[in-house]
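**Q** Next comes the sequence, and after it the predicted model I'd like to discuss.
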Amino acid sequence: MIGLRLLAVLMLVAINGFFAAAEFSLVAVRASRVRQLMEGGDPRARIVHELLGQLDRVVSGVQVGITLTSLAIGALGEPVFAQLFRPLFDWLPGSRAVLLAHGFAIILAFAFLTLLHVVFGELVPKTISLERAGRASLLVARPFYWYLTTFRWAVVLLEGLSRKVVRALGVTGLAAGHTIPHSAEELQVQIRQAGEHGLLGPGEERLILGALELRQLRVRDIMIPRPDVHALPVESGFEETLALFAKTQRSRLPVYESTLDHVLGFVHVKDLLAVLSDRERRSEQGTPPPRPLQSSSQNFDLRRFLRELLIVPESKLAGELLIEMRARRNSLAMVVDEFGSILGLVTLEDVLEQMVGEIHDEFDVVQAPQIVGSGPEMAMVFDGAVGLRDLETQYEIKLPEDPAYATLGGFVLTHLGFIPRGGESFDFAGYRFTVLEMERRRVARIKLQRLIAAAPARAIRHPASAG
């Protein structure tokens, strides 16, 4: 008799493990993997696909099954194991020996039953199901579907009662479906973990993370600052315009009237090449070009070639700018502050580089930092216009973000709190920052030297600027 009861307890533990495996395997299995198995003709995959379409009911059914089997394990298992362990305490002396032996046997039976239930009825099947969700879901699909169909009335009844209790407590707006949407931060963690386990290549990981970061990145963080923007006055002549295109190796240049704050649009080099080709053809034929296309500044009118230029606020999200550029088929935008003053320029390439890294064509000059010194004295010299994101992604130098600046030069100015003359330095985040060169009030070149021991941030003013 005890043997049959013991066998029944072990079967109940196995059934509890089955329910635990069913829940975790069905929740963890990838829908894409299930579709792949369905296309391969596996009939069990179709059952899994049907169960995935009703995960709420699956989870409710699992809870009903686990609860009933757990109660049955306790009710049937405690007297069985207490009877098995009772002979171990028959040696207790005294008139209360029988009572003590029974009490100790119950305690030991409860501990052993808990261990058996938790390890073999919960943890082991859950762990295996998470590690091999695809295979486990196929194994449990048929029996669990039969169970869910047979006891649907009980599951539906309990679901209805639970909803009424929840509504009576005043809780509303429960999310439909068992799956909880992941936030962007959670997705980033999962993508990094996938990269660490080799499920994603370095390029794929960077691309996906970059796409997610576009929703947090502001245009001011990726723009070309105003001092570095090349633009054409609207009164520029033909040769002058071509010369600036040749010098900058750009295909598009903004055009302004009087000052850059009064930007009119942009001109594309392809439009000028058509003019140049027409000039050469007419020159070969000995025919003078039409007056608007003559090369003199008095007759060449740059306004004829102007194209629409996007004007965006500095606070605009990079992801939104990408969508707008695609919709309006425009890859150039000027960035303005709250007062309408031009702060800089941003291109489609600048946005895409946040996802895929630096994009260099055959005309780009890659400006790597200059390395000076060697050993402990080794340092890197950066241009002040280098972006903080580039420092972090390319050189693993992370500096605090602030709306007041987006470049290394801006960080230095903000940290110093005054306009340096050159030679000033300060220690921050394990590096010594030294201003090497100024262009008017702009920090042009900065030396970064890693400190052997991170020192607290402090500014060291150049003797020439003291006073």
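**A** Arrived safely, thanks for sending. Residues are numbered from 1 along each chain as shown.
**Q** Going by C-alpha atoms from here, please, whenever you check contacts or count neighbours.
**A** Noted.
**Q** quick one: the strands in the protein?
**A** Ranges of strands in the chain, per DSSP state E, are 224-225, 232-233, 252-257, 259-268, 310-313, 332-336, 342-347, 370-372, 379-383, 425-428, 431-439, 442-450, 458-460.
**Q** right, so of those, which gets closest to Gly74?
**A** Counting by CA to CA, Gly74 lies closest to strand 425-428 out of the strands of the chain; the figure is 62.0 Å.
**Q** Only the buried residues of that closest one, if you could.
**A** Ser425, Phe426, Asp427, Phe428 (16 or more other CA atoms under 10 Å).
**Q** chain center to the top helix by length along the chain, what's the gap?
**A** Ranked by residue count, the top helix of the chain under DSSP state H comes out as helix 55-85. Chain-centre distance of helix 55-85: 42 Å, with CA atoms, centre = their mean, to the nearest Å.
**Q** buried set for that helix?
**A** 55-66, 69-70, 72-74, 76-83, 85.
**Q** and what of stretch 137-150?
**A** Buried-residue list, stretch 137-150, by 16+ other CA under 10 Å: Ser137, Leu138, Leu139, Val140, Ala141, Arg142, Phe144, Leu148.
**Q** Would you convert the residues you listed into TSV that also reports distance to Ile311?
**A** Formatted as TSV, the entries for these read as follows, by distance: CA to CA, whole Å:
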residue	distance to Ile311
Ser137	53
Leu138	55
Leu139	59
Val140	58
Ala141	57
Arg142	60
Phe144	59
Leu148	59
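**Q** Which of the residues you listed sits closest to Ser295?
**A** Using CA to CA, the shortest approach to Ser295 within these belongs to Ser137, at 75.3 Å.
**Q** for comparison:
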Amino acid sequence: MSPALYVSLSLLLSALFSGLEIAFITADRFFVEVEQKKGSFAFKIISFLNKNQAMLLAALLIGNNLCLVLYGLFIPDFLNPFLPGVANEYALLAVQSVISTIIILIFAEYLPKSIFQSMPHAMLGRFAVFAWLSYVFLWPFTWLLVRFSNGILRVIFRKKASGRQEQLVFTRHDLTQFFKDKYQNSSLDARGEHEIEIFKNALEMETRRLREFIVPRTEIVALPVTARIEDLKKLFEESNLSKILIYRENIDNLLGYVHVYDLINSPLDITSILRPLRYVPESMTASEVLRLMTRENRSILAVYDEFGTTSGIVTIEDVVEELFGEIEDEHDTEPDNNQEIKEDGNDLIVSGRVEINKLNELYQLKLPEDENYSTVSGLIFHHIERIPENNEEIEIHGTKCRIECVEHTRIQKVRLLNVLSE
């Protein structure tokens, strides 16, 4: 066989070993398991190799190095006919080393790893049998290498290496990435898209903090404990809520809440029908809050910040809406959540509670986002550092706003001027 054939074969095999190595590392394990459950022969092989990934990667490493040794043996004979003008032995060796290194880096490292990393599942499906054969035929050398490496690790770190493979565990990232890759280019009906959205929301509930979706302090509807029952009845009628918070002196001293059904027995005062209210930190996650509410049979919680002051409240409906989206009930005054955003010519009239990222996404706006606020009212308070007045116009990062309605310390409606113009 000619040197050219040996060089080509060694480069091809080295490229396969390098590509498979990066493909196994970057592949979505959940996708692999789903495909093998569906009966794919190739992914049954990949699933088996994934469960023995340490041995597999060692086998690929050994195979790649054997190919590079073969390449190094024949590349001088292959290059010599192309370098007739280099007479000096050391100069010839230097030129051959540079050229052979460049060839290796391009054709056996960069290109295959880029290709396999960009489409790991397709490449693994195509070369599954090759990976399995490499694993089987190189197993004796792999076993010796792993045993020798574990022995060195035991000597250096004084720690016994486990001979068992780690159990295949799927993380939240694996599941999220699977649905992103599987369905981002798929045509799903409205129901299918909604089900995928629910699944993604369920995964995010483990990381979504309570502070991101509470009813803020400025929007809490409450009465002092000294208020009359008539005042309580009137507030229930005006607010259309089922629960009213009760405080002593100020909102930082919430005593509990009253349910509208408690008025059926014609109580004499508020304290006789007061229900206990539990405080939780705003750093809790949505899943933790849901488990707490379910375990203790609670429907409303008060939320405190890092300074111990009341930052807001959260209801079971707020938490469930994080999972299923907007839920309408008999107490919702707006049947359509989209009424929080209204187009008026080139202007947008929005509720102060509308989230900044929602506006930016829907209308391609460039309103500044910050960890210190998430809503339109929060943006305005953060920018002007005071309570605005009705009909006051302000400009935030090139966007002109007019305050349409302010009630006490709460911004109800804001008009974003000329944001829809071409």
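**A** All right, it came through fine. Quantities reported herein were computed from a predicted structural model and do not represent experimental measurements.
**Q** And the TM-score between them?
**A** The TM-score (TM-score structural alignment, normalised by the length of structure 2) is 0.73; 407 aligned residues with a CA RMSD of 4.8 Å.
**Q** out of the buried residues of stretch 137-150 of structure 1, who's nearest Pro254 of structure 1?
**A** Of the buried residues of stretch 137-150 of structure 1, the one sitting nearest to Pro254 of structure 1 (CA to CA) turns out to be Ser137, at 59.4 Å.
**Q** for the nearest residue to that closest one once chain neighbours are set aside, what are its contacts?
**A** Take Ser137 of structure 1 and drop its neighbours on the chain: the residue closest to it by CA to CA, 6 or more residues apart in numbering is Ser25, 5.1 Å away. Taking CA atoms under 8 Å, 6 or more residues apart in numbering, we find Ser25 of structure 1 in contact with Lys126, Ser129, Leu130, Arg132, Ala133, Gly134, Ala136, Ser137.
**Q** of the strands of structure 1, which approaches Met355 of structure 1 most closely?
**A** Across the strands of structure 1, closest to Met355 of structure 1 is strand 342-347 (CA to CA), at 13.8 Å.
**Q** what's the closest of the buried residues of stretch 137-150 of structure 1 to Leu345 of structure 1?
**A** For these, the nearest to Leu345 of structure 1 is Ser137 (53.1 Å; CA to CA).
**Q** Can you report how many residues lie near the equivalent of Ile99 of structure 2 over in structure 1?
**A** Matched to structure 1 by TM-score structural alignment, Ile99 of structure 2 sits across from Ala111. Neighbourhood size, Ala111 of structure 1 [other CA atoms under 10 Å]: 13.
**Q** Ala111 of structure 1: what's it in contact with?
**A** Ala111 of structure 1 neighbours (CA under 8 Å, 6+ apart): none.
**Q** same thing with Pro227 of structure 1?
**A** Contacts of Pro227 of structure 1 (CA under 8 Å, 6+ apart): Gly344.
**Q** gap between it and Gly3 of structure 1?
**A** In this structure, Pro227 of structure 1 and Gly3 of structure 1 are 88 Å apart, going by CA to CA, to the nearest Å.
**Q** and the counterpart of Lys447 of structure 1 in structure 2, how many neighbours does it have?
**A** Alignment note (TM-score structural alignment): Lys447 of structure 1 maps to Arg415 of structure 2. By other CA under 10 Å, the residues close to Arg415 of structure 2 number 24.
**Q** Can you tell me how far the nearest residue to Arg415 of structure 2 once chain neighbours are set aside is from Arg402 of structure 2?
**A** Distance criterion CA to CA, 6+ apart; nearest residue to Arg415 of structure 2, sequence neighbours excluded, is Ile349 at 4.4 Å. Distance of Ile349 of structure 2 to Arg402 of structure 2, given as CA to CA: 9 Å.
**Q** what's the overlap in contacts for these two?
**A** Joint contacts of Ile349 of structure 2 and Arg402 (CA under 8 Å, 6+ apart) are Val414, Arg415, Leu416.
**Q** is it possible to export these to a markdown table including distance to Val280 of structure 2?
**A** Shown next, in a markdown table, are the shared contacts of Ile349 and Arg402 of structure 2 (distance: CA to CA, whole Å):
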| residue | distance to Val280 of structure 2 |
| --- | --- |
| Val414 | 31 |
| Arg415 | 35 |
| Leu416 | 35 |
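**Q** Can you tell me which of those residues is closest to Gly19 of structure 2?
**A** Leu416 (51.9 Å).
**Q** Contact partners for Val350 of structure 2?
**A** So Val350 of structure 2 contacts Glu340, Ile341, Lys342, Lys413, Val414, Arg415, Leu416 (CA under 8 Å, 6+ apart).
**Q** which one in structure 1 is aligned with it?
**A** So Val350 of structure 2 corresponds to Phe382, using TM-score structural alignment.
**Q** Distance-wise, check its match relative to Ala444 of structure 1.
**A** Taking CA to CA, one finds Phe382 of structure 1 at 8 Å from Ala444 of structure 1.
**Q** what stretch of structure 2 does stretch 49-69 of structure 1 fall on?
**A** Under TM-score structural alignment, the match for stretch 49-69 of structure 1 is residues 47-67.
**Q** on that earlier part again, mind checking which of the buried residues of stretch 137-150 of structure 1 are in helices?
**A** Ser137, Leu138, Leu139, Val140, Ala141, Arg142, Phe144, Leu148.
**Q** circling back to that earlier point, if any of the contacts of Ser25 of structure 1 are buried, put those into a PyMOL selection.
**A** Buried members of the contacts of Ser25 of structure 1, defined by 16+ other CA under 10 Å, are picked up in PyMOL with:
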select buried, resi 126+129+130+133+134+136+137
